[in-house]
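Trainee: how does the following fold in three dimensions:
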Amino acid sequence: MSISFHHVLLETATAVVPELAMFYSGTLGLRPVPAETGNVAVAVGETTLEFRPGHGRPFYHYALLVPGDRFDAAYRWAVGRLALLPDVRTGAKVFDFEHWDAQALYFHDPADNIGELIAHRGIGESGVTGRFQPDELLGLSEVGIVGDPPLLAEALAETFALPVWSGSVTEEGRLGFIGEKARTLILARAGRPWLPTGRPAEAHPVEVVLAGVVDGDIQLDSGGSVRRVSLPHPS
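Mentor: Model prediction:
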């Protein structure tokens, strides 16, 4: 069963909401969509990404999915818009994940969220050539959830039948990748460093609505939930 991220809601400091609106709709060129009063939301392919004012200055890790044959074009597009985050060991700004047959780059948004563009070869390939356009993004590919990975993995398996497809939820210091290749919930313990900056993961409220899974609702200890949405069938 193929899954996807239908809607992802993250919290942010109230003061940076206007900057986030300019960044996502201006810098990245994503289409604004209606949102709750005071929130900011944009369409990212199949996903609505929304931010609402919260307490403190929460931060998250997420990834946007690039068609598998468009990473080079997306990289050139990103270089002109973003300050790419380098690998702290090598200085490289392109990350090759050979075991996933994927490439990625990282950046910060105005809320200091660690954003990523990732392309998995063979997934969502379009055959398009020329300059990359933001409407080519397929949706969110990854959303980080910080908590107790074994308990979260057990709940996701029991509720949605989502497996651990990569990594580990039991080995200390590792991440657990839940779902399927290119559409993944990343489970991390608080304090586990995120690529590429090494900033320790923090638990903050996040609401994730999935499509392509059975009905269910998991309440997260950090606040928020993971649940399923029923989408209408095309007529």
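
Trainee: going by C-alpha atoms from here, please, whenever you check contacts or count neighbours.
Mentor: Noted.

Trainee: wait, isn't residue 43 in contact with residue 64?
Mentor: No: using Cα atoms under 8 Å, residue 43 and residue 64 do not qualify as a contacting pair, with a distance of 11.3 Å.

Trainee: so in this protein, which helix runs the longest?
Mentor: Using DSSP state H to define each element, the chain has its longest helix at helix 149-160.

Trainee: in the helix or strand just after it, what's buried?
Mentor: Scanning forward in sequence from helix 149-160 by DSSP states H and E, the next helix or strand is strand 164-167. The neighbour-count check on strand 164-167 (16 or more other Cα atoms under 10 Å) flags 164, 166 as buried.

Trainee: here is a second sequence; please produce its structure as well for comparison:
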Amino acid sequence: MKIKEIILFTANIQRQKQFYKTVLEFELVLDSEEKISFKTGASVLSFVYDEKAVNSSHFAFNIPSNQQQEALQWLQERVQILPDDDNLISDFKDWNAKAIYFYDADKNIVEFIARKNIDINSRNSFSSKNILSLSEIGIVATNLETVYNSINSIKNIPVFDGNLARFCALGNEEGLFILINKTIKKWHPTQEEAFTSNFIIKGDYNFSYENGEIKELL
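Mentor: Predicted coordinates:
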């Protein structure tokens, strides 16, 4: 599943601009008072101003399969890493992947994940230019089956991992919807409460997630 763009909402658009442009050195490709966009490999990460936006999100970027250690060192010079117990890199053995987590300026939980099964390696020194694409967006709800049925009605989507009771990943290693039952599951690795936050996604699936409802973009 390919993700072309994820649009999130922020009450602090200038602070997010400063974070992604200056701290993470992402390429700014759209800059206005209402919307900012950054090139992230084959995809685009955007933020739209909304003074009522309060809930944080979770999203992830795929990075080269061999660069989790280089990415960690690069990030440690710029942000505080969110540890997984005593580890700075989470090891997802069932997914054959390793991930690093940190907050952005809105306390969104951002993830850099190196998926070995994708088998895309890089010999270049790690930087934001090494990011392959956006690869995950979290969807927080109370009824995961309803979310799954709504997405599946747009286009059939496979279950990658989990179940519809607590946690379910839909899609494939190029792109995943991470469904979280907020009454049971908390965000990894911080174990903080997961809240429903609005977003728009474009790519193989085009829809908005607003106030817990999925609406297809036509």
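
Trainee: ok so, going back, what packs against the longest helix of the first structure?
Mentor: Using 3 or more Cα pairs under 8 Å, 6 or more residues apart in numbering; DSSP states H and E as the contact test, the elements touching helix 149-160 of the first structure are strand 183-188, strand 217-219.

Trainee: quick one: residues in contact with it.
Mentor: 162-164, 169-170, 176, 178, 187-189, 213-218 (Cα atoms under 8 Å, 6 or more residues apart in numbering).

Trainee: cutoff 10 Å now
Mentor: 145-146, 161-164, 168-171, 174-179, 185-190, 210, 212-221, 226-228 (Cα atoms under 10 Å, 6 or more residues apart in numbering).

Trainee: that helix vs the second structure, average offset?
Mentor: Compared with the second structure after fitting, helix 149-160 of the first structure deviates on average by 1.4 Å (mean Cα distance after the TM-score superposition for the first structure).

Trainee: nearest residue to the middle of the first structure?
Mentor: By Cα atoms, centre = their mean, the mean C-alpha position of the first structure lies nearest to residue 62, the distance being 2.7 Å.

Trainee: so that residue sits against residue 114, correct?
Mentor: Yes: between residue 62 of the first structure and residue 114 there is a contact at 6.7 Å, judged by Cα atoms under 10 Å.

Trainee: give me the common contacts of those two.
Mentor: Common neighbours of residue 62 of the first structure and residue 114 (Cα under 10 Å, 6+ apart) are residue 106.

Trainee: does residue 70 of the second structure belong to a helix, a strand or coil?
Mentor: helix (DSSP: H, G, I helix; E, B strand; the rest coil).

Trainee: quick one: map it onto the first structure.
Mentor: Residue 70 of the second structure maps onto residue 73 of the first structure when the alignment is built from TM-score structural alignment.

Trainee: now do the same contact list for residue 169 of the second structure.
Mentor: Contacts of residue 169 of the second structure by Cα under 10 Å, 6+ apart are 136-139, 148, 158-163, 175-180.

Trainee: from residue 180 of the second structure, how far out is it?
Mentor: Separation of residue 169 of the second structure from residue 180 of the second structure (Cα to Cα, to the nearest Å): 9 Å.

Trainee: any residues in contact with both of these two?
Mentor: With Cα under 10 Å, 6+ apart as the test, residue 169 of the second structure and residue 180 both reach 138-139.

Trainee: would you confirm that residue 202 of the second structure contacts residue 5?
Mentor: Yes: contact criterion Cα under 10 Å: residue 202 of the second structure and residue 5 qualify, at 5.0 Å.
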